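In: Provided below for reference: sequence and predicted model.
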Amino acid sequence: MSSEPSAAARVWGRRVLWGVLSLAVVVAAGIAGALLGYNQHAPKPVTVQELVTPAFEGTSRLRILALGLDQVSGNTDTIIVATVDFEKRAVYALSIPRDTRAEIPGHRTFKVNAAYAWGGLETVRQTVENLLGTRIDRVVVLRLEGFKRIVDLLGGVEIDVEKDMHYVDRKQRLYIHLKKGYRLLDGEKALQYVRFRHDPLGDLGRIHRQHQFLRALARKMFQWQEIDRLPELTRQVMEQLETD
């Protein structure tokens, strides 16, 4: 029996990559564009059909390290390892708390969120591989502006904000002001929601909110009717994306 995924599984997997890995860091169209070798300076328009050309032939499982970059500190304060299983049609997402101690190759044991700032893509890949004892197939780093652009192009994302959230850090240029309730969040407000961690649960509370938002964003992607705008979404995100 062939170990290669079926055509239906590959189609499902590509859609999951766009929808589920969008957060933070693993942005739907951005990841698709990176993995498909999209060139934003291409001399001819890129069609939707070209964007969804299979890039995973012969692959049954793909493990992606998605990082959300804080451009002020240079650290990756969102760290998600997403495993896409094409045959089982399942996605498993593991968030690594930013303060987790890890051995950073060529440096020393320190907080895992410093690995990218200290050595770039390859260093952060090796750090996480050693920490988890598993192979990473792709690494993507998304700047905060790219996250906001995705949410705005989708027309916002609905989320149930569980409580009032207020926090100001002028040094980090971080201003969070959210009211409790079911709300349609634009890019700026969505970023505030996924970055808030100033409650008793700290970073674990933030991780929980990020996963909630990831699910809401995936639902929005699956329901999105403006498929003709997918190339535009990809182009805008690619400007904010770094990948191997």
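Out: The structure has been received and is ready for your questions.
In: from now on I want contacts and neighbour counts done on CA atoms only, so please keep to that.
Out: Noted.
In: check the separation of the first and last residues in stretch 158-174.
Out: From its first residue to its last, stretch 158-174 covers 22 Å (C-alpha to C-alpha, to the nearest Å).
In: an error on my part: the question was meant for stretch 226-244.
Out: With C-alpha to C-alpha as the measure, what separates the two termini of stretch 226-244 is 29 Å.
In: how about it: buried residues?
Out: The neighbour-count criterion (16 or more other C-alpha atoms under 10 Å) identifies 230, 231, 233, 234, 235, 236, 237, 238, 240, 241, 242, 243 as the buried residues of stretch 226-244.
In: run through who's touching stretch 220-236.
Out: For stretch 220-236, the surrounding residues in contact (C-alpha atoms under 8 Å, 6 or more residues apart in numbering) are 18-19, 29-30, 32-33, 40, 46-48, 51, 146, 149-150, 153-154, 157.
In: what subset of the residues you listed is buried?
Out: Under a neighbour-count criterion of 16+ other C-alpha under 10 Å, the subset of the contacts of stretch 220-236 counted as buried comprises 18-19, 29-30, 32-33, 40, 46, 51, 146, 149-150, 153-154, 157.
In: and which of the residues you listed is nearest residue 62?
Out: Proximity of the buried ones among the contacts of stretch 220-236 to residue 62, judged by C-alpha to C-alpha, is greatest for residue 32, which lies at 12.7 Å.
In: comparison target, given below:
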Amino acid sequence: MRHEEKNNEQDKNKEKKKMSKKKKVLISISIILLLILVSAGVFYFYVRGKIYQQNPGASQDVTYEEQPGITNILLIGTDARKLDEAARADAIIIATIDNNHKKLKLTSIMRDTLAKIPDHGEQKINAALAYGGPDLLMKTINENFNLNLNKYVMVNFGGFKEIIDEVGGIEVDIHDYEIPELNKFIGEYEKVKSPKITETGMQKLDGQQALAYARIRKVGNGDYERTERQRRVIDLVTQKFKDLSPLKYPSVMSSLLPYIKTNIEPFMMLNYAYTASKFPSLTFEQLRVPFSDEISWGGLYKNKGWVLIVDREQNAKIMREFIFDDKTPDANSYSVKEWKEKLASYLNENNEHIKENGPLKDYDDDYIPPVTSSKNENSTQNSTQNKKPVTTPSKDTTNKPSGSKNPNNDEESNKGDSTTGSGSGSGNSTSGGNNQTPGESDNENNNTNKPGTGTGSGSGSGNGTGTGGSTDKEENNQGSANAPETNQ
């Protein structure tokens, strides 16, 4: 009997070790996933760690559920010193966990994109966060690009800096034209300054330097290149975190918690991590919206400074095909002729408010109009449009399958492709187009609720009630980002 009891005890110990190892793997993936998604994902691990400490016995019985279809999470970077204060979104990225094609994806939306913000009229899309927090920003993206976002993770600059310091910094290839702007931002967030960067080439950056690097905007290809830098930093941090010792997790947790805000329950984040753990790779495919300079326009607009007017219909289509169908956009994905017709009509209607090609550096991009509601546009809080996001892969997008329909997508119920063009571009994270600065007309996607009279396909409501299963149980909304701009 004693021999049998001893064997049973040994079996139990082996099982515990297996479970412990499994937990460590999932915890690591949880953090890596959120780091990639938000560059501060330790929030989840912190909460989960608290649960295990409180009830260690129950941890052995945790069941992880693989999430079917496609899950989209809005990642928001803000320059607010406190998460609850009104501030613009400095980074707007949609992270996709694509269980249909076993891939992770990142889609950046340019923060200067002109969009119709519910109850506030036309503004830069990043102002939605200042007006109504993450909920209004998600709603704005949903209504302008036919998406169905309902989950977010928000991190401010303090968290961004802390996570990079915790992983020991990152190595970045610095170009000569980036150095002046990079050094200008170093020390802006806190009084204590990190050393300035003086040499080009591969440089190891600490948290403050990396934050400054991610904020560079007014050089090179302007905001287009800025979004590429942000995605690059997320990817670099992710790679560093894979090799981070679990012993470092507690310090990462405690330092990051004050900087992160999310509406995702801890157990669901674990399920997302479990889902991603089964993917063959944790690298990200990337897209930028607008996808190409050929379907967007940049200029000075009213009192809003320099804005990007984009073809929302065509960019929305590209996003949906990238996110849901795993299609890599190219020059055949959109119609330049269609866009030019829409843009000409829009500029003609708003000629007195527009000055093309104004130098970006001469205008303050921090401007946020007074918080006064314009007309109520019959938009409900947290409305979600079940439409497939149109994102364009910017990294390693070659040889991707043209992907079939995703029956389990969480935004799968979008059918109407009112965007008649298919997006073009190089498929690189900086998307196709000339390397012009934002002050030049290098803009992409012009469909921000205005360019309305072109030859766009839908008339205001895309066909789709869609039937796809929504893993997030989001309602199927009949959207219209595919219709001419005048519809929204």
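Out: Perfect, I can see it now. A quick note: this is a predicted structure, and the numbers were derived from the prediction, not measured.
In: so can I have a markdown table of the buried residues of stretch 226-244 of the first structure showing secondary structure and distance to residue 61 of the first structure?
Out: Putting those into a markdown table (DSSP: H, G, I helix; E, B strand; the rest coil; distance: C-alpha to C-alpha, whole Å) gives the following:
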| residue | secondary structure | distance to residue 61 of the first structure |
| --- | --- | --- |
| 230 | helix | 25 |
| 231 | helix | 26 |
| 233 | helix | 26 |
| 234 | helix | 23 |
| 235 | helix | 26 |
| 236 | helix | 28 |
| 237 | helix | 24 |
| 238 | helix | 24 |
| 240 | coil | 26 |
| 241 | strand | 23 |
| 242 | strand | 22 |
| 243 | strand | 19 |
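In: related to what we said a few turns ago, so of the buried ones among the contacts of stretch 220-236 of the first structure, which ones are in strands?
Out: If you go by DSSP state E, those have residue 157 in strands.
In: the first structure: strands as residue ranges?
Out: According to DSSP E, the first structure carries its strands in the segments 61-69, 76-85, 90-95, 101-103, 109-111, 138-143, 157-161, 165-169, 174-178, 181-185, 241-243.
In: now distance to residue 216 of the first structure too, for those, in CSV please.
Out: Formatted as CSV, the entries for these read as follows, by distance: least, C-alpha to C-alpha, whole Å:
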stretch, distance to residue 216 of the first structure
strand 61-69, 18
strand 76-85, 17
strand 90-95, 15
strand 101-103, 30
strand 109-111, 29
strand 138-143, 19
strand 157-161, 7
strand 165-169, 19
strand 174-178, 17
strand 181-185, 11
strand 241-243, 22
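In: map residue 194 of the first structure across to the second structure for me.
Out: When the second structure is aligned by TM-score structural alignment, residue 194 of the first structure is paired with residue 214.
In: for the first structure, what's the longest helix?
Out: Looking across the first structure with DSSP state H, the single longest helix is helix 202-223.
In: and that one against the second structure, how far off on average?
Out: On the superposed models, the aligned residues of the second structure are on average 1.4 Å from helix 202-223 of the first structure, with distances taken as mean C-alpha distance after the TM-score superposition for the first structure.
In: quick one: distance of that helix to the chain centre.
Out: The chain centroid and the centroid of helix 202-223 of the first structure are separated by 10 Å, computed with C-alpha atoms, centre = their mean, to the nearest Å.
In: name the nearest residue to residue 74 of the first structure, ignoring sequence neighbours.
Out: Using C-alpha to C-alpha, 6 or more residues apart in numbering and skipping residues adjacent in sequence, the residue nearest residue 74 of the first structure is residue 117, 5.5 Å away.
In: in contact with the one you found, which residues are there?
Out: Contacts for residue 117 of the first structure (C-alpha under 8 Å, 6+ apart) come out as 74, 75, 76.
In: for the match of residue 194 of the first structure, what are its contacts?
Out: For residue 214 of the second structure, the contact set (C-alpha under 8 Å, 6+ apart) comprises 226, 227, 229, 230, 233.
In: map the fourth one onto the first structure.
Out: This means residue 230 of the second structure. Residue 230 of the second structure maps onto residue 210 in the first structure, by TM-score structural alignment.
In: that match and residue 22 touch, don't they?
Out: No - look at residue 210 of the first structure against residue 22 with C-alpha atoms under 8 Å: they stay out of range, at 10.8 Å.
In: and the two? Which one has more around it.
Out: Here residue 210 of the first structure and residue 22 are set side by side on neighbour count (other C-alpha atoms under 10 Å), and the busier one is residue 22, at 26 against 23.
In: contact partners for that one?
Out: With contacts taken as C-alpha under 8 Å, 6+ apart, residue 22 of the first structure has the following neighbours: 28, 29, 31, 214, 217, 218.
In: ok, so of these, who is nearest residue 162 of the first structure?
Out: Nearest to residue 162 of the first structure among the contacts of residue 22 of the first structure, with distances taken as C-alpha to C-alpha, is residue 214, at 15.7 Å.
In: tell me how far the closest one lies from residue 102 of the first structure.
Out: On the measure of C-alpha to C-alpha, residue 214 of the first structure and residue 102 of the first structure end up 26 Å apart.
In: which of those two has more neighbours?
Out: Comparing residue 214 of the first structure with residue 102 by neighbour count (other C-alpha under 10 Å), the higher total belongs to residue 214, at 23 against 18.
In: list the residues that contact the residue nearest to that one when sequence neighbours are not counted.
Out: Distances taken as C-alpha to C-alpha, 6+ apart put residue 23 closest to residue 214 of the first structure, at 5.4 Å, once the chain neighbours are dropped. Each residue near residue 23 of the first structure by C-alpha under 8 Å, 6+ apart is listed here: 147, 210, 213, 214, 217.
In: map residue 94 of the first structure across to the second structure for me.
Out: Looks like residue 94 of the first structure aligns to residue 107 there (TM-score structural alignment).
In: that's all I had, so thanks and see you.
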